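Novice: Can you look at this prediction? I've put the sequence above it.
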Amino acid sequence: MRQYVISSTIPEITDPAVELVSGDPLGLARRLKQEDGMDIWLCGGGKLAGSLLSEIDELVIKCYPVVAGTGVPVFDGEFSPTSFALTGTRTFSNGAVVLTYGRG
């Protein structure tokens, strides 16, 4: 599995298995989607997710029964409604729920 860290503030990564990307995350996602292979899994903040929204095919949203107050937006950026349809749910004994949505 290839791993990328997209950051404009990290100067370098010493792990040879991880590639630092300081430039165009949208271009990277589009290039990766053209390659043969497995899915792309995005983990990060709302700013990154917002910049890649046009390339996101599926959302996996984890909901926990805890209210913590302030946090990072799921998607940050321009107001741009994008439809997704619920494709799966999984509920855990602790009340956590994982919701899966496909682009609608």
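Specialist: Yep, that arrived.
Novice: From now on I want contacts and neighbour counts done on CA atoms only, so please keep to that.
Specialist: Noted.
Novice: residues of the helix or strand where Val60 lies that come out buried?
Specialist: If you go by DSSP states H and E, Val60 is part of strand 58-63. Neighbour-count burial for strand 58-63 flags Glu58, Leu59, Val60 (criterion: 16 or more other Cα atoms under 10 Å).
Novice: Give the helix, strand or coil label for the nearest residue to Leu32 once chain neighbours are set aside.
Specialist: Once flanking residues are discounted, Leu32 sits nearest to Ile40: 7.7 Å by Cα to Cα, 6 or more residues apart in numbering. Using DSSP: H, G, I helix; E, B strand; the rest coil, the structure places Ile40 in coil.
Novice: One more to weigh against that first structure:
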Amino acid sequence: MRKLVYYVATTLDGFIAAEDGTFDGFIFEGDHMAGINAEYPDTLPTQFREALGLQDAPNKHFDTVLMGRSTYQVPGGLASPYAHLRQIVVSTQVTGTPPDVEVVREDVVGRVRALKEEDGQDIWLCGGGKLAAALLPEIDTMLLKIHPVVFGRGIPLFDGKAGITKFARTNAQLFESGVSFMTYERNS
């Protein structure tokens, strides 16, 4: 069975973006970039993959990306940001998407359960915080890029009512840049 994997950058105080949806405070230079990009080239937007010469790199972990409206419509965003993946946007407001972007308007939990039953690689939950809170019961793994920065306010990792759910840390990578890459698996 495929897993739903919440792979996201976060601050020390648990925010995935500033209040306005930007993430300028995250560190985009340093030794963590090469390591993470080499292991997870599938999570780079298609245009960045091309710029880095990774357009032909195989998807190592994911064949599907799931994102909320705000993540999909990030300022300056593309209509098809992850063309190398099956793209699914959860929103009741998004319209006019290209044919390679599926929009789910209702029963997102049911849709995710159906996706998990399909053959293929894992499903990347790219954001945002509201969608992550709604899907917490379905999240199997969390891959957190923890940046050594505090936003004070912003969009939380889980934005909404979410019950207590325990995860076990299964891997930790520490980089000279100060970024920590942590892997957590849902406790059985």
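Specialist: That came through, no problem. None of these values were measured; they are calculated from a predicted model.
Novice: returning to that earlier point: in the second structure, what stretch matches the strand holding Val60 of the first structure?
Specialist: Aligned using TM-score structural alignment, strand 58-63 of the first structure spans residues 141-146 in the second structure.
Novice: what's the mean deviation for that stretch versus the first structure?
Specialist: Its matched residues in the first structure lie on average 0.8 Å from stretch 141-146 of the second structure after superposition (mean Cα distance after the TM-score superposition for the first structure).
Novice: Residue in the second structure paired with Thr82 of the first structure?
Specialist: Thr82 of the first structure maps onto Thr165 in the second structure, by TM-score structural alignment.
Novice: distance from the longest helix along the first structure to the second structure after superposition?
Specialist: The helix that spans the most residues within the first structure, counting by DSSP state H, is helix 25-34. Compared with the second structure after fitting, helix 25-34 of the first structure has a mean deviation of 0.7 Å; criterion: mean Cα distance after the TM-score superposition for the first structure.
Novice: other SSEs contacting that helix?
Specialist: helix 46-51 (3 or more Cα pairs under 8 Å, 6 or more residues apart in numbering; DSSP states H and E).
Novice: Go again with 7 Å.
Specialist: With contacts defined as 3 or more Cα pairs under 7 Å, 6 or more residues apart in numbering; DSSP states H and E, helix 25-34 of the first structure has no helix or strand neighbours.
Novice: circling back to that earlier point, could you list the residues in contact with the strand holding Val60 of the first structure?
Specialist: By Cα atoms under 7 Å, 6 or more residues apart in numbering, the residues outside strand 58-63 of the first structure that reach it are Ala96, Val97, Val98, Leu99, Thr100, Tyr101, Gly102, Arg103.
Novice: Wait, Thr89 of the first structure touches Val98, no?
Specialist: Yes - between Thr89 of the first structure and Val98 a contact is recorded at 5.7 Å, counting by Cα atoms under 7 Å.
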